[in-house]
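**Q** Task: produce atomic coordinates for the following.
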Amino acid sequence: MATNRIETLDPALIRPGRIDRKIEFPLPDEKTKRRIFQIHTSRMTLSDDVNLDELIMAKDDLSGADIKVRCVC
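**A** Next up, the predicted model:
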């Protein structure tokens, strides 16, 4: 099971004995965001108006999956 917002899950679902292990993946920092963008754009020709630095420095809460979606859509 995976969620971005564990606080929204019903407590009965996550009580002891049901979910025995919780692994947190924090949101990527700027260095990691840059690497994720590089991975997903390495085979693309980006338009001149695409500024990856602006996307990387943005204060929005982008996960690795969010970054991938922005690159392929």
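**Q** Only C-alpha atoms from now on, for both contacts and neighbour counts.
**A** Fine.
**Q** What's the separation between R21 and L27?
**A** According to CA to CA, to the nearest Å, R21 and L27 sit 19 Å apart.
**Q** More neighbours: which of these two?
**A** Between R21 and L27, L27 has the larger neighbour count (other CA atoms under 10 Å), namely 12 against 9.
**Q** Could you find the closest non-adjacent residue to the spatially most central residue of the chain?
**A** Nearest to the geometric centre of the chain sits S63, at 1.1 Å (CA atoms, centre = their mean). The shortest distance from S63 to any non-neighbouring residue, by CA to CA, 6 or more residues apart in numbering, is to L27 (5.4 Å).
**Q** Another sequence for comparison is provided below:
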Amino acid sequence: MATNRIDILDQALLRPGRIDRKIEFPNPNEESRQDILKIHSRKMNLMRGIDLKKIAEKMSGASGAELKAVCTKQGCLL
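**A** Take a look at the predicted model:
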């Protein structure tokens, strides 16, 4: 099971013997966000002046999925 909102799960699910492990995957830091943007835009013909570092800076708190979605959406617009 995976969730972004553990706070809204029924407490019965979290009792011992049900879901015994919680593994947190925090959102990526700035360097990782930039790497993720590079990975998802590597096959795109980016316009000159596109600064992935600036985009990564502005997307503080974004998940990897959100970063991918930005690349996918913008790639469709080019």
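**Q** ok, the residue nearest to S63 of structure 1 to D49 of structure 1 distance?
**A** With CA to CA as the criterion, L27 of structure 1 and D49 of structure 1 are 26 Å apart.
**Q** try S63 of structure 1
**A** Where D49 of structure 1 is concerned, S63 of structure 1 sits at a distance of 23 Å (CA to CA).
**Q** got it, and I23 of structure 1?
**A** I23 of structure 1 sits at a distance of 38 Å from D49 of structure 1 (criterion: CA to CA).
**Q** distance between the top helix by length along structure 1 and the chain's centre?
**A** In structure 1, taking DSSP state H as the definition, the longest helix is helix 30-41. Per CA atoms, centre = their mean, to the nearest Å, the displacement of helix 30-41 of structure 1 from the mean C-alpha position of its chain is 11 Å.
**Q** what's the average distance of the next helix or strand after that helix to structure 2?
**A** Next helix or strand after helix 30-41 of structure 1 toward the C-terminus (DSSP states H and E): helix 52-57. Once fitted to structure 2, helix 52-57 of structure 1 is off its aligned match by 1.8 Å on average (mean CA distance after the TM-score superposition for structure 1).
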